[in-house]
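Q: no sequence for this one, just the structure:
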């Protein structure tokens, strides 16, 4: 934390002081820019909320919520406090929807083939950001969550050398395996996330990270049902989501949309670029509606329009390195990015793919070691 001092013993005493440097926020210029630093948030003094102590250190802020570092003295651990302002009844209802989903994830027993240690077969899925508690005051609903210190997945992919650094196949496979296990847990409970790309967090810094799916504000229960409420980042919406976004009489289903997002994420990890971001404009707009209206709305600007066209009408291209050595990964991506959502691969199909199953023993061993180490650190 800011102000902490590390002393190294020896003939000459050496001390290091941790100092957080805050840069001015900036907009994301490209898909692979790191997540912009949070807007400067108003500092708060130490505040007691139930058994927790909320510090003034702001970890992030968004349109509806601010996240601060908090302490749990009873368990001697650091946690994240997500404070959501609730000024209107509809805002309270939306927040309570997220809390109910989180509590459902926490309390429903996991029925899974993963039986490494008791921790993995208890009421907690290691790749879902865990909720600890909630506290409400006059202005905020405060959700206390598992603290993640490794930033987010796309900041990790970007790395210190610049945007668009692909991961090696082994690390991408390890991360994808965790993502699929987390999604399988959600889909078993008939919950779709619908906001994956921005909300894949790293539990701690370092290679071969443990990932956690976070922020269930856009999640939907009864995910097998069609919804007309489209949400998520355009770059990761499936074709049926793009069409539903621009035509309110069309709907889409959350679980196949999650699988499409997972396919895009896998492509990005292996190639360092988005599968639909740089494809030449070969696919003209085609109207399929009786009133002659365009399938794709142009109201969001030409760049977004071209991206939407590529997603709806285009195919996935594997133009050069590293794809010639990744045939099984290519096949999985193609199956996850099938335009017809009824034919698209499910998370169960993806976990059963040859790309995953060829090294499933190694994946499980690495997974077990990482989770065991994390549990021992926290206890």
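A: Perfect, I can see it now. Please read all numbers here as calculations on a predicted model, not as lab measurements. Numbering: from 1, shown residues only.
Q: going forward, measure contacts and count neighbours with C-alpha atoms only.
A: Noted.
Q: Check which residues of stretch 196-210 are buried.
A: 196, 197, 199, 200, 201, 202, 203, 204, 208, 209, 210 (16 or more other C-alpha atoms under 10 Å).
Q: A further structure is provided below for comparison with the first:
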């Protein structure tokens, strides 16, 4: 008979309305993100509750949140997390640690992590089945590429080669949407990034760029498994990350700061991933929102993702400035405002890595913060192209002024390292300062950064943890 942790579960009978605990009030409890409903061997329906700060474990071990005594269950068969990504909502992920694997909606998965949508089922083979019930439900699209959800949603799927693409939307932007999909041949979930083709696009050029990404193979680079195209769309199938993004992970910590050990481990991975790219003359222009956590949990494996801004031949000067202002280096800001100037991608990546390192350890951005007393909103020089009111469009005046201040600080200011944070970690401050050097020719490279004493002092421990965690993912 299954045994359960009373704090993690309720009988479904408790869902009925009563004068003391109305069902609507209980279901809308802010701390509960999702529930797993199951029938035990006695035929009684039970419910496990999942919240952001309380993951659940299912397995044969007595310490699990829900104990399944069947011999087909592993000690810890699977672990479930609720994660808040930076684009809102909640991700419910399930990581399989078992010998026999799991069935996700009838599809076999093994030694991987998947996302559970509302109504999805997971099952220990030849044993119990659990239905995932999201507390806050997002309407799905009637058609996979329909931007407007209907009032009565119904999940739709579309077959593209070996992939079944669902209408579960994981994210969207100006040029692409990302949907959850199943790779039926490899028994795993993937993300399908769909880009609407413009009439002037040449498929051969797009696919050539995609082929460069498909060839990348590194544990800290989000894999591109395949790409398909038709007359209207290009579909890119990506490795699925289930732990949210680095930005959400950082702000979820007390004071939005990671401990030195965890920040070091994550910077080690980031620089290894960038080194792999730079050795192949590719730059990425990273920011925390497009660094993903492969699975949830502490000391996570990270993956550099979203290669829409990636650039091959990154040793060459570019005049195409893109990326978020807060993560652009001084030479990128100058090129943004003076169209005759260019900058090189690889040193820009190192600057962005320095900004990310600062955020992880200090809990704030080195340049993007509230206006200080006596600080001017304006540049000390005039951009070559001044926007008039018609060009500003929907941008608010405060947003424009904020961008001006951030640009000014990046171009003219020096980084401040408050002693109450950085005096205890001087080697980290030295490395961060080397990555945030104004002159790109003097700035640390990924190779010199990895040779910094902040890493080399703990080299054996870092490498051991790296090998163990990357190999088991």
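A: Okay, I see it. These numbers come from a predicted model, not from an experiment.
Q: sorry, back to before: just the ones in strands from the buried residues of stretch 196-210 of the first structure, please.
A: 200, 201, 202 (DSSP state E).
Q: gap between the aligned partner of the second one in the second structure and residue 300 of the second structure?
A: Under the alignment defined by TM-score structural alignment, residue 201 of the first structure is paired with residue 292 of the second structure. The gap separating residue 292 of the second structure from residue 300 of the second structure is 10 Å, by C-alpha to C-alpha, to the nearest Å.
Q: Tell me the counterpart of residue 188 of the first structure in the second structure.
A: Counting by TM-score structural alignment, the partner of residue 188 of the first structure is residue 279.
Q: Can you get me a residue count around that match?
A: 11 (other C-alpha atoms under 10 Å).
Q: Would you mind measuring from it to residue 446 of the second structure?
A: 10 Å.
Q: again, but for residue 144 of the second structure
A: Counting by C-alpha to C-alpha - residue 144 of the second structure and residue 446 of the second structure are separated by 40 Å.
Q: okay, the two: which has more neighbours?
A: Comparing residue 144 of the second structure with residue 446 by other C-alpha under 10 Å, the one with more neighbours is residue 446, at 23 against 20.
Q: Map the more buried one onto the first structure.
A: Using TM-score structural alignment, residue 446 of the second structure pairs with residue 347 in the first structure.
Q: swap in residue 167 of the second structure?
A: In the first structure, residue 167 of the second structure lands on residue 56 (TM-score structural alignment).
Q: Neighbours of its match, how many?
A: For residue 56 of the first structure, the count of nearby residues is 17 (other C-alpha under 10 Å).
Q: ok, it touching residue 68?
A: Yes - the criterion here is C-alpha atoms under 8 Å, and residue 56 of the first structure meets it with residue 68 at 6.7 Å.
Q: picking that back up, now the match of residue 167 of the second structure: which helix or strand?
A: strand 52-61 (DSSP states H and E).
Q: Likewise for residue 138 of the first structure?
A: Applying DSSP H and E, one finds residue 138 of the first structure in no helix or strand.
Q: Give me the aligned partner of it over in the second structure.
A: Using TM-score structural alignment, residue 138 of the first structure sits opposite residue 231 in the second structure.
Q: can you count the residues close to its match?
A: Neighbour count for residue 231 of the second structure, taken as other C-alpha under 10 Å: 10.
Q: Let me know the distance separating it from residue 237 of the second structure.
A: Residue 231 of the second structure is 18 Å from residue 237 of the second structure, by C-alpha to C-alpha.
Q: so who does the closest residue in space to residue 102 of the first structure that isn't next to it in sequence touch?
A: Among residues not flanking residue 102 of the first structure along the chain, residue 131 sits closest, at 6.3 Å (C-alpha to C-alpha, 6 or more residues apart in numbering). Residues near residue 131 of the first structure by C-alpha atoms under 8 Å, 6 or more residues apart in numbering: 102, 103, 106, 143, 144, 145, 146.
Q: ok, these in the second structure: which stay?
A: Using both residues aligned by TM-score structural alignment, their matches' C-alpha atoms under 8 Å, the second structure keeps these contacts from those: 102, 103, 143, 144, 145, 146.
Q: what's the burial count for the nearest residue to the third one once chain neighbours are set aside?
A: Among residues not flanking residue 143 of the first structure along the chain, residue 134 sits closest, at 4.6 Å (C-alpha to C-alpha, 6+ apart). Using other C-alpha under 10 Å, residue 134 of the first structure is surrounded by 16 other residues.
Q: can you tell me the helix or strand for residue 134 of the first structure?
A: strand 131-136.
Q: Against the second structure, what's the mean shift for that strand, could you check?
A: Aligned to the second structure and superposed, strand 131-136 of the first structure gives a mean residue distance of 1.1 Å (mean C-alpha distance after the TM-score superposition for the first structure).
Q: Compute the inter-axis angle for that strand and strand 52-61.
A: 100 degrees (axes from the mean of the first three to the mean of the last three C-alpha atoms, to 10 degrees).
Q: So what's the gap between strand 131-136 of the first structure and the chain middle?
A: Put simply, strand 131-136 of the first structure sits 21 Å off its chain's centre (C-alpha atoms, centre = their mean, to the nearest Å).
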